[in-house]
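Visitor: 3D, please:
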Amino acid sequence: MIFSSIVFGFIIGFLPGLMGGGGSIMSVPIFIYVMTFSVKSSICMSLVVVGSTSFIGGIRYWKLDCIHFRIVFIFGTVAMIATYGGAQISHYLSDGLQLVLFSITTLFASYFMFTSKATTNRHTKDSLLKLVISGAFVGTLSGLVGVGGGFLIVPTLVLFAKLPMKDAIGTSLFIISMNCTAGVFGYIDKVDIAWDVTLLFTLFATIGIFISTHLVKYISAQHLKKSFAVFVFAMGIVIFLTSVL
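Guide: Presented below is the predicted three-dimensional model:
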């Protein structure tokens, strides 16, 4: 279990730093299928790991001037409230239904991400109403299926806030950390958490995100977007098949 925590922890940290999300898409199945924790415990542990590493990654992107704090405040505040509510609702859902919802949301996100047009204008005006509505939607889903929501937040910021890909990634990392914090509070008093495994995951995920946020400076925004979409689609298919078979 120590070896798995080191290897998968690094991967879980590496992905959000490079693509603005995806850590939970990996960590939830790993905690469930590889480390054999219960679904709801796995969800809470994933939120702790991804939330911590996303905050660190957000600071790294801040230094690259890729954070839009107005959007973080508006989108993040609404999403936090919705995430906590979604986490409370999730306790009435079966484990199988949560995993099916998890996979379906990743498939929709990958489609919209792959088909959206790239933008490079850092000063386009975002819609306050769209940010509030999308924040509530993403937050609720994040709480229901136990993810930070980066795979939904990034395409939302590209489509509705008109952010360039790297700005969307950086901004999303701060929002993810807020979502995860709210989600943890919605789960933590109702599940058992293996804190030794969680902290070890977090340590190596932090190393992973430091490396990936350095590499992102040398990768094109368009390449990131397409890679992100393909990765999310593939994971959505795998998770859906494992949850229904």
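Visitor: C-alpha from now on. contacts and neighbour counts both.
Guide: Will do.
Visitor: Same question for stretch 104-124: list its buried residues.
Guide: 105, 106, 107, 108, 109, 110, 112, 113, 114, 118 (16 or more other CA atoms under 10 Å).
Visitor: quick one more, to check against the first:
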Amino acid sequence: MSAVILALVAGAVVGLALGALGGGGSVLAVPALIYLLGFSPVGATTASLVIVTLTSVTALVAHARDGQVRWRTGTLFAAAGIVPAMVGGALASRIPAAALTAAFAVVAAIAAARMLRSRQAAEGTVTVRPGRAAAAGAGLGAVTGVLGVGGGFLAVPALVGVLGLRMRAAVGTSLLVITVNSVAALATRAGTVETLDWAVVGPFIAAAVLGAWDGKRLATKISGHTLQRIFALVLLAVAAFMLVDAVM
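Guide: The predicted structure is shown next:
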């Protein structure tokens, strides 16, 4: 199968995840870029940031039309992660490839566990604590910068558990957080973006953008809890595969 076709298929899956769940696209994009398309871990994380940024903007517009984006909350949450995202992006190229892959696998496993538990958190009421919100935003920014992930798969549980947003509002707001964090991380990788294989990254982005709109429509037909459980199980499998690959 040609690289372009693989990029189109992978891009569609990434877009569906971002559109339906408000996150998870980068956690699928990085493994796809590494194992299906032959990118290096550093190249994959940079390409993932480009893909996720453009796709998140598309999904953000779709959710904003339905009034499911809390602009003030999302901006404050994302602002705390800008500097950590830039610092993490600058450090990423100095981290050994195996360590980067292992760290990504661990974060993916944690994200899957959070997704499996998120239904119980969504049903409760949580008092917003600015200190915890800032700490969560800063931590998310650091993860975004180092691992080249948008952070939505961690932002949604954080927005629900720390700031008390309802699940659908958390999904929409996380896309704003993803966009801000990804742009900040990309700012420190500007010199590596032009070295990407755009013949592959371009079709990947196009399919992801279209998939994001389909994911938004899918989210209105299937319960968010069901979508999250399916995605979490896939994510656990990806995490296990990457962790084994890193230590072998």
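Visitor: what two of the buried residues of stretch 104-124 of the first structure are the furthest from one another?
Guide: Pairwise distances across these peak at 21.6 Å for 105 and 118 (criterion: CA to CA).
Visitor: now for residue 87 of the first structure: what does it line up with in the second structure?
Guide: Aligned counterpart of residue 87 of the first structure in the second structure: residue 89 (TM-score structural alignment).
Visitor: mean shift between the helix or strand containing that match and the first structure?
Guide: Under the criterion of DSSP states H and E, residue 89 of the second structure resides in helix 82-92. By mean CA distance after the TM-score superposition for the first structure, the fitted helix 82-92 of the second structure averages 1.3 Å away from its aligned residues in the first structure.
Visitor: okay, the angle between the next helix or strand after that helix and helix 82-92?
Guide: Once helix 82-92 of the second structure ends, the next helix or strand along the chain (criterion: DSSP H and E) is helix 97-123. Put simply, helix 97-123 of the second structure runs at 150 degrees to helix 82-92, going by axes from the mean of the first three to the mean of the last three CA atoms, to 10 degrees.
Visitor: so what does helix 97-123 of the second structure touch, helix or strand wise?
Guide: Counting contacts by 3 or more CA pairs under 8 Å, 6 or more residues apart in numbering; DSSP states H and E, helix 97-123 of the second structure is packed against helix 41-65, helix 130-147, helix 152-161, helix 224-247.
Visitor: deepest of those helices, which one?
Guide: Looking across those with neighbours counted as mean count of other CA atoms under 10 Å, the highest average goes to helix 152-161: a mean of 28.
Visitor: got the contact list for the residue nearest to the match of residue 87 of the first structure when sequence neighbours are not counted?
Guide: Of all residues not flanking residue 89 of the second structure in the chain, residue 145 sits nearest, at 4.0 Å (CA to CA, 6 or more residues apart in numbering). Contacts for residue 145 of the second structure (CA atoms under 8 Å, 6 or more residues apart in numbering) come out as 84-90, 92, 181-182, 184-186.
Visitor: tell me which of those is nearest to residue 38 of the second structure?
Guide: Nearest to residue 38 of the second structure among those is residue 92, at 18.7 Å by CA to CA.
Visitor: residues touching the closest one, list them.
Guide: Going by CA under 8 Å, 6+ apart, residue 92 of the second structure touches 42, 145, 146, 147.
Visitor: counterpart of the first one in the first structure?
Guide: By that I understand residue 42 of the second structure. So, by TM-score structural alignment, residue 42 of the second structure is matched to residue 40.
Visitor: Pretty sure that match sits against residue 95.
Guide: Yes. Between residue 40 of the first structure and residue 95 there is a contact under CA atoms under 8 Å: 7.5 Å.
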